[in-house]
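Engineer: This is a predicted model, with the sequence first.
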Amino acid sequence: MIEILVLYYSRHGATEALAREIAHGVDSVAGAQARLRTVPAVSTTCESTEPDIPQQGPPYADLQDLQDCDGLAVGSPTRFGNMAAAMKYFIDGTAGAWMSGTLINKPFCVFTASSSLHGGQESTLISMALPFMHHGMVWMGIPYSEQALSHTRSGGTPYGPTRWTGPQGQEPVSEDERALARAQGIRLAKAAIALKAMRP
């Protein structure tokens, strides 16, 4: 059984909803299972801390989750065309995994959500992908053979799944967004199975 780590930060649940669709895609592949994990928020107040265990949702990720996974899906809301500080903080703490080669030849994908349709989704995906390319991972986007990519009027890019929530977060996950997120999960799981033999 291969395991795909679906790692995300979500402030209001939009990115989490996309994470769960990707996990559904992963779980639909024979021999694959998804492990959902999140990261704690960061604060400008130095004394502010998050509880060791979140009050709701999946547990916080740690470096052992990276060691254990056969593939990785990473998601964050869009913040001015970049990932949220909470995800960047977690990624910045993975130098030990980089030094030991923990993630070499493992496939990964990235995903995001924004309240505006042109809110920097693609630059956010690229900014999240760069650190994992430094880790020696293999980036899995979404090919145009996925028909929803050509006609979506909401989220979806060849760089990875995206979601448009509307200015008040009122838009539900669209059928195209759901289809593309699940297709990404399937593609990631199948790639992890194929690439497992190449790992050092």
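Structural biologist: On my side now, so go ahead.

Engineer: make it CA atoms for all contacts and neighbour counts henceforth
Structural biologist: Noted.

Engineer: now L117: how far from P59?
Structural biologist: L117 is 30 Å from P59, where distance means Cα to Cα, to the nearest Å.

Engineer: and stretch 83-98, how far apart are its ends?
Structural biologist: 20 Å.

Engineer: Can you point out the buried residues in it?
Structural biologist: For stretch 83-98, a neighbour-count test (16 or more other Cα atoms under 10 Å) marks 83-88, 90, 94, 97-98 as buried.

Engineer: quick one: the most centrally placed residue in the chain and I22, what's the gap?
Structural biologist: Geometric centre of the chain, nearest residue: V74, 2.2 Å, by Cα atoms, centre = their mean. Per Cα to Cα, V74 is found 10 Å from I22.

Engineer: repeat for P143
Structural biologist: Distance from P143 to I22, counting by Cα to Cα: 16 Å.

Engineer: Give me the contacts around stretch 76-83.
Structural biologist: Residues from elsewhere that reach stretch 76-83 (Cα atoms under 8 Å, 6 or more residues apart in numbering): 8-11, 14-15, 84, 87, 111-114, 119-125, 127-128.

Engineer: on that earlier part again, help me confirm that the residue nearest to the centre of the chain is found in a strand?
Structural biologist: Yes. Looking at V74 with DSSP: H, G, I helix; E, B strand; the rest coil, it is inside a strand.

Engineer: Second structure follows, compare the two:
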Amino acid sequence: MNPNPLKILVLYYSQHGATRNLALQIARGIESVGGCEAVLRTVPKVSTVCEAVEDSVPDNGAPYAAAEDLRHCAGLALGSPTRFGNMAAAVKYFIDGTIPQWIGAELSGKPATVFTSTASLHGGQESTLLSMMLPLLHHGMIISGIPFSETALSHTRSGGTPYGASHVAGSDHSAELTEDESRLAFAQGRRLAELAVKLAAE
């Protein structure tokens, strides 16, 4: 076992569990690459009420992300459900607070990837994924998507885009991933880890 694995941050916000399930599959893909460890983190809800009463540690699931998680990561997978074709406010709020990391170029040159979920098939997945890439580009990160060499990308009837893994929850808000969605999220995590290993070796 590698005593000093490359820590790859899987940072997400999930309301009904679908984005979390994508994050778990991406984490499995990351850890299928030798010398890599997935670090799962989430962000709290954002509102004047939540900020006043929300516990500093979530009741269940991943811990909340902190500045040191960004500082020490070798790569980043960022996930959010779609809100009107854009990332959720909780994710945007966290990203907007990363000015110190931007000033210190702490993420520059590191690989990154994005993932999302929607209720409907045409609910703005690709616009959300593209918008999530923008702050990562400002941070100087190297963006990675999913190539069409992943055959599930060509025949999926649910989630999955070349811009990043995705899930279609439907009107019942199902968090269960399809086989193609799971396969693509795993492949995305694995690809991110492989890039992190190559970049760390330079």
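Structural biologist: Cool, got the structure. Just so it is clear, the structure is predicted and the values come from calculations on it, not from any experiment.

Engineer: TM between them?
Structural biologist: Aligned and superposed, the two chains score 0.96 in TM-score terms (TM-score structural alignment, normalised by the length of structure 1); 198 aligned residues with a Cα RMSD of 1.2 Å.

Engineer: Find the residues that touch each one of V74 and I22 of structure 1.
Structural biologist: Taking Cα under 8 Å, 6+ apart as the criterion, V74 of structure 1 and I22 both touch V6.

Engineer: and T151 of structure 2, what does it touch?
Structural biologist: Applying Cα under 8 Å, 6+ apart, we find T151 of structure 2 in contact with no residue.

Engineer: Which position in structure 1 pairs with it?
Structural biologist: Aligned counterpart of T151 of structure 2 in structure 1: Q147 (TM-score structural alignment).

Engineer: and the residue mapped onto V74 of structure 1 from structure 2, how far is that from D96 of structure 2?
Structural biologist: Using TM-score structural alignment as the criterion, V74 of structure 1 maps onto L78 of structure 2. Separation of L78 of structure 2 from D96 of structure 2 (Cα to Cα) stands at 14 Å.

Engineer: go on, F148 of structure 2?
Structural biologist: Applying Cα to Cα to F148 of structure 2 and D96 of structure 2 gives a distance of 32 Å.

Engineer: can you give me the helices for structure 1?
Structural biologist: 14-27, 63-68, 85-92, 95-100, 121-134, 148-151, 175-195 (DSSP state H).

Engineer: To R37 of structure 1, which of those lies closest?
Structural biologist: Of all the helices of structure 1, helix 63-68 sits nearest to R37 of structure 1, with 8.6 Å by Cα to Cα.

Engineer: What lies in contact with the closest one?
Structural biologist: Helix 63-68 of structure 1 is contacted from outside by 3, 5, 72, 94, 97, 102-103, using Cα under 8 Å, 6+ apart.

Engineer: Looking at these, which one is closest to Q184 of structure 1?
Structural biologist: L72 (11.3 Å).

Engineer: Count the residues that sit near S158 of structure 2.
Structural biologist: 19 (other Cα atoms under 10 Å).

Engineer: for L66 of structure 1, same thing?
Structural biologist: 18.

Engineer: Over to the one 3 residues further on?
Structural biologist: Using other Cα under 10 Å, C69 of structure 1 is surrounded by 20 other residues.

Engineer: I'd guessed it sits against L7; true?
Structural biologist: No. Taking contacts as Cα atoms under 8 Å, C69 of structure 1 lies outside contact range of L7: 10.9 Å.

Engineer: quick one: the aligned residue in structure 2 for P54 of structure 1 and A200 of structure 2, what's the gap?
Structural biologist: With TM-score structural alignment as the criterion, P54 of structure 1 lines up with P58 in structure 2. Distance, P58 of structure 2 to A200 of structure 2, using Cα to Cα: 32 Å.

Engineer: One more: A38 of structure 2?
Structural biologist: A38 of structure 2 sits 16 Å away from A200 of structure 2, going by Cα to Cα.

Engineer: For the two, indicate the residue with more neighbours.
Structural biologist: A38 (26 against 12).

Engineer: residue in structure 1 matching the more buried one?
Structural biologist: Match for A38 of structure 2 (TM-score structural alignment): A34.

Engineer: Excluding chain neighbours, give the residue nearest to that match in space.
Structural biologist: Excluding the flanking residues, the one nearest A34 of structure 1 by Cα to Cα, 6 or more residues apart in numbering is I4, at 4.8 Å.

Engineer: Aligned against structure 2, show me the partner of that neighbour.
Structural biologist: Counting by TM-score structural alignment, I4 of structure 1 lines up with I8 in structure 2.

Engineer: Wait, that match touches V39, no?
Structural biologist: Yes. Assessed by Cα under 8 Å, I8 of structure 2 is found in contact with V39 at 5.8 Å.

Engineer: just to revisit the earlier point, what's the closest of the helices of structure 1 to V42 of structure 1?
Structural biologist: Closest of the helices of structure 1 to V42 of structure 1 is helix 85-92, at 5.4 Å (criterion: Cα to Cα).

Engineer: Do I have it right that V43 of structure 2 meets Y12?
Structural biologist: Yes. Between V43 of structure 2 and Y12 there is a contact under Cα under 8 Å: 6.8 Å.

Engineer: quick one: which of the two has more around it?
Structural biologist: Remark: of V43 of structure 2 and Y12, Y12 carries more neighbours, 27 against 19, as counted by other Cα under 10 Å.

Engineer: Would you quantify the distance from that one to P147 of structure 2?
Structural biologist: 22 Å.

Engineer: One more: A88 of structure 2?
Structural biologist: 26 Å.
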